[in-house]
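K.L.:
here is a sequence with its predicted model. Questions after.
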Amino acid sequence: MKKKITVLPGDGIGPEVTKAAVSVLDVIAEKYNHEFEYTYAKLGGVAIDEYNTPLPEETVKVCKESDSVLLGAVGGYKWDNLPGHMRPERGLLGIRKELELFNNLRPVVAFSSLSDSSTLKKEVIDGVDLLILRELTSGIYFGQPSERRQEADGEAVVDTLYYKRSEIERIVKQAFELARVRRKKVTSVDKANVLESSRVWREVATEIGKDYPDVELEHMLVDNAAMQLIRDPKQFDVMVTENMFGDILSDEASMLTGSLGMLPSASLSSDGPGLFEPIHGSAPDIAGQNKANPLAMISSVAMMLKYSFGLQEEAESVGNAVNTVLEQGHRTGDIAKPGEKVLTTTEMTEKVIEVITSNVAKTVS
């Protein structure tokens, strides 16, 4: 198999974890006889510095011409004072919109070997395996108007939460399809007691649920969902929600794994390249120090292999390697307990590659 991959290292620790991911992809290509061709482009703060825009046209072009896109991270203190349309995050929102990446998959799996890294009790998080689907290309992050206004009695501000019914339908349908091959339960998260958009969301989820009689549907208000994720996360299978709620809940859910550095994500369209990225930020305070945890980025590679390329065996090889290195006790600083040896980004990546290489050799023999 030959595939074109656009690599967007981005800002902060993005280049470090992206380098780790490409190293893993190279090993997969070598061991399974594939060919991955990489094109590097700029997005976010580094693009602002060079092109005076967070999303250059050339970046959009090469992404659309690729089979898949790998993204490190965007943002940092350096660009915090820029106006909204020039912030690095606008580049991320823009590429999602350009590629029509409406379906954001964020798996949350609690590794038993990391149970002590979470601030929650072991019995609460052991066995957690849930999937958050976040609608990614509409809602309050994209609605217009979004602006500051000067009114007669002083400054005011407005952001608009906007959805088409069709945009809600397509993400909710994806949730039911995925639940069918998991534990057959969908939790639709909204704020229907306050927001008209959420009342429509709930209506759509109920209508679509009738087409999936084998899948249980429950509705849950977002504030209750935030509490339930901490109180009893094992009750959830597939959660589906709008853009901002999904952004917040998935970051909260990262603490079930002990670190934001452990969660990958996939952003998919109906037809076109997917985008794969860790959900952690750019962590500028440790950028360039070889301290970042690469496992979320490496797990994003596993999602790319599975969802973009249909390479199930290769995806499992990467996922199993991540689990194995954790079981072996290898840790980066964010998941290490006091007194444990702390590996660098490079060292943790090498451990993953060693396991992949060893497992593939055993399979071949």
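P.N.:
On my side now, so go ahead. Numbering: from 1, shown residues only.
K.L.:
going forward, measure contacts and count neighbours with C-alpha atoms only.
P.N.:
OK.
K.L.:
can you give me the strands in this structure?
P.N.:
Ranges of strands within the chain are 2-10, 35-40, 68-73, 103-109, 129-135, 143-151, 154-160, 185-190, 216-221, 238-241, 264-268, 274-278, based on DSSP state E.
K.L.:
please produce TSV containing these, extended by mean neighbour count and distance to residue 122.
P.N.:
Listed next are the strands of the chain as TSV, based on neighbours: other Cα atoms under 10 Å; distance: least, Cα to Cα, whole Å:
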stretch	mean neighbour count	distance to residue 122
strand 2-10	22	35
strand 35-40	15	40
strand 68-73	26	30
strand 103-109	24	13
strand 129-135	24	14
strand 143-151	12	41
strand 154-160	11	40
strand 185-190	25	24
strand 216-221	17	25
strand 238-241	28	22
strand 264-268	25	22
strand 274-278	28	24
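K.L.:
one more structure, for comparison:
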Amino acid sequence: MKIAVLAGDGIGPEIMVEALKVLDALRLPEVTLWQGDVGGIGYHRHGHPLPPETLEMTKAADAVLFGAVGDPTCDTLERHLRPEQAILGLRQALGLFANLRPAQMFAGLEDLSALRPEISRTIDLLIVRELNGDVYFGEKAIRTLDDGRRQGFDFMSYAEDEVRRIAHVAFRAAQGRQKKLTSVDKANVLETSQLWRDVVIEVAKDYPDVQLSHMYVDNAAMQLVRDPGQFDVVVTGNLFGDILSDQASMCVGSIGLLASASLGETQTQFGTKGLYEPIHGSAPDIAGQGKANPMAMILSAAMMLRHSFGREAEAVRIETAVAKALADGIKGADLGGTAGTSQVGDAVVARL
């Protein structure tokens, strides 16, 4: 089992240590860890946020465990040299088009949500976000008009095959859950969204056991705080998915609890090749202080075991240990507790 470990910037190295500590405690056979530089540290050491040697390492690995990127010292660099370009480059190079972001309320944390406890405790959903299209990858520029005014533009587009493949991922995910899929778009004003909706309806014919509904993105944002329990699986494009998944994280109390998987179509001898990362950023303001909550990183390792290595039992063990630690009051500062980064990791290991 070859795992490329890319800790990255800020709190990335600290939380990665705890995730690897948990993996080590499982005593998995024949695990090879390859360490690589990425993000700001990649730029400072190699002159690029995604050095060629790191990229080649990820291509040879069965899965990528990714910490976080973001370095304030790189904010003035040209855009293609900024740390955040590393993750975009990896998604493209590895063909990672499907981002899975589960959001579930852990028992005992209901009061930490911005929502009322009776509402927050109903949250158990999965957001499936398309990763390789939309305005993030379309043509973009700032230009000067004939009258001297500056104008910025970003080109939003999806081809039908891009929509079809993410729709299949979402429908299959729904089949493994409550068989309900909500497709989120803005088809009332965007032609890109109209195509999205048309293709999702076509794909639905292959999954008669899944109940499909459609929702405009503005309504979806409202419904996530009004009645999040109505959602099972949500599928949407890159831009809308970026926003809604972060909103869902705060509905469950902290961005430090949410893991994610980015999957493609490449199959290894174990499962689907993917990249796994917490959805939070590098948090440079608390880096090196032992304050970061590593639970999202640890839960990302659990998703890696499930999707890339077919080790469901071990994935469930990790998730159960995290839930038990939280129920026992092991909480970092983001959850109003006092446990440090290593203390949280030790607590999860103890409950394995």
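P.N.:
Here it is on my side, so go on. None of these values were measured; they are calculated from a predicted model.
K.L.:
now render the strands of structure 1 as a markdown table, adding distance to residue 314 of structure 1.
P.N.:
Listed next are the strands of structure 1 as a markdown table, based on distance: least, Cα to Cα, whole Å:
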| stretch | distance to residue 314 of structure 1 |
| --- | --- |
| strand 2-10 | 14 |
| strand 35-40 | 13 |
| strand 68-73 | 16 |
| strand 103-109 | 18 |
| strand 129-135 | 21 |
| strand 143-151 | 39 |
| strand 154-160 | 42 |
| strand 185-190 | 28 |
| strand 216-221 | 32 |
| strand 238-241 | 24 |
| strand 264-268 | 16 |
| strand 274-278 | 16 |
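K.L.:
nearest to residue 86 of structure 1, of those strands?
P.N.:
Minimum separation from residue 86 of structure 1 across these (Cα to Cα) falls at strand 143-151, 13.9 Å.
K.L.:
ok so, going back, of all the strands of structure 1, which one comes closest to residue 166 of structure 1?
P.N.:
strand 129-135 (11.8 Å).
K.L.:
what lines up with residue 71 of structure 2 in structure 1?
P.N.:
Under the alignment (TM-score structural alignment), residue 71 of structure 2 pairs with residue 76 in structure 1.
K.L.:
mind listing what that match touches?
P.N.:
11, 12, 45, 282, 283, 284 (Cα atoms under 8 Å, 6 or more residues apart in numbering).
K.L.:
what about the helices in structure 2?
P.N.:
Here structure 2 has its helices, by DSSP state H, at 12-25, 40-46, 52-60, 85-93, 117-120, 160-175, 191-204, 217-226, 238-251, 295-309, 312-327, 341-350.
K.L.:
mind listing what's buried in the fifth one?
P.N.:
Same thing as helix 117-120 of structure 2. 119, 120 (16 or more other Cα atoms under 10 Å).
K.L.:
what lies in contact with that helix?
P.N.:
105, 110, 111, 113, 226, 227, 228, 229, 251, 252.
K.L.:
report the contact partners of the first one.
P.N.:
Taking Cα under 8 Å, 6+ apart as the definition of contact, the neighbours of residue 105 of structure 2 are 120, 121, 122, 123, 124, 252, 253.
K.L.:
redo the contacts of helix 117-120 of structure 2 as a markdown table? Include distance to residue 325 of structure 2.
P.N.:
As requested, these are exported to a markdown table (distance: Cα to Cα, whole Å):
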| residue | distance to residue 325 of structure 2 |
| --- | --- |
| 105 | 14 |
| 110 | 15 |
| 111 | 17 |
| 113 | 18 |
| 226 | 29 |
| 227 | 28 |
| 228 | 25 |
| 229 | 24 |
| 251 | 20 |
| 252 | 16 |
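K.L.:
aligned to residue 126 of structure 1, what sits in structure 2?
P.N.:
Counting by TM-score structural alignment, residue 126 of structure 1 corresponds to residue 121 in structure 2.
K.L.:
just confirm residue 5 of structure 2 contacts residue 64, I think it does.
P.N.:
Yes. Residue 5 of structure 2 lies in contact with residue 64 (Cα atoms under 8 Å); the separation is 6.1 Å.
K.L.:
which one in structure 1 is aligned with residue 132 of structure 2?
P.N.:
In structure 1, residue 132 of structure 2 lands on residue 137 (TM-score structural alignment).
K.L.:
and residue 155 of structure 2, by the same measure?
P.N.:
Using TM-score structural alignment, residue 155 of structure 2 pairs with residue 160 in structure 1.
K.L.:
cool, residue 228 of structure 2 as well?
P.N.:
Match for residue 228 of structure 2 (TM-score structural alignment): residue 233.
K.L.:
next, count neighbours for that match.
P.N.:
Residues within reach of residue 233 of structure 1, counting by other Cα atoms under 10 Å, total 22.
K.L.:
residue contacts, it?
P.N.:
Going by Cα under 8 Å, 6+ apart, the list of residues near residue 233 of structure 1 reads 124, 125, 128.
K.L.:
just give the nearest non-adjacent residue to the residue sitting nearest the centre point of structure 2, would you?
P.N.:
The centroid of structure 2 falls nearest to residue 260 when counting by Cα atoms, centre = their mean (3.2 Å). Closest residue to residue 260 of structure 2 apart from its sequence neighbours, by Cα to Cα, 6 or more residues apart in numbering: residue 101 at 4.7 Å.
K.L.:
one step back: surely the match of residue 126 of structure 1 and residue 107 touch.
P.N.:
Yes. Assessed by Cα under 8 Å, residue 121 of structure 2 is found in contact with residue 107 at 7.5 Å.
K.L.:
out of those two, which sits in the busier spot?
P.N.:
residue 121 (22 against 11).
K.L.:
residues contacting the more buried one?
P.N.:
Neighbouring residues of residue 121 of structure 2 by Cα under 8 Å, 6+ apart: 105, 106, 107, 110.
K.L.:
and the second one, how far from residue 322 of structure 2?
P.N.:
What it means is residue 106 of structure 2. As judged by Cα to Cα, to the nearest Å, residue 106 of structure 2 and residue 322 of structure 2 stand 9 Å apart.
K.L.:
please name the residues that touch the residue nearest to the centre of structure 2.
P.N.:
99, 100, 101, 102, 276, 277, 278, 279, 300, 303 are the contacts of residue 260 of structure 2 under Cα under 8 Å, 6+ apart.
K.L.:
quick one: those as CSV, columns for distance to residue 179 of structure 2 too.
P.N.:
Shown next, in CSV, are the contacts of residue 260 of structure 2 (distance: Cα to Cα, whole Å):
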residue, distance to residue 179 of structure 2
99, 19
100, 16
101, 17
102, 15
276, 25
277, 26
278, 26
279, 25
300, 24
303, 20
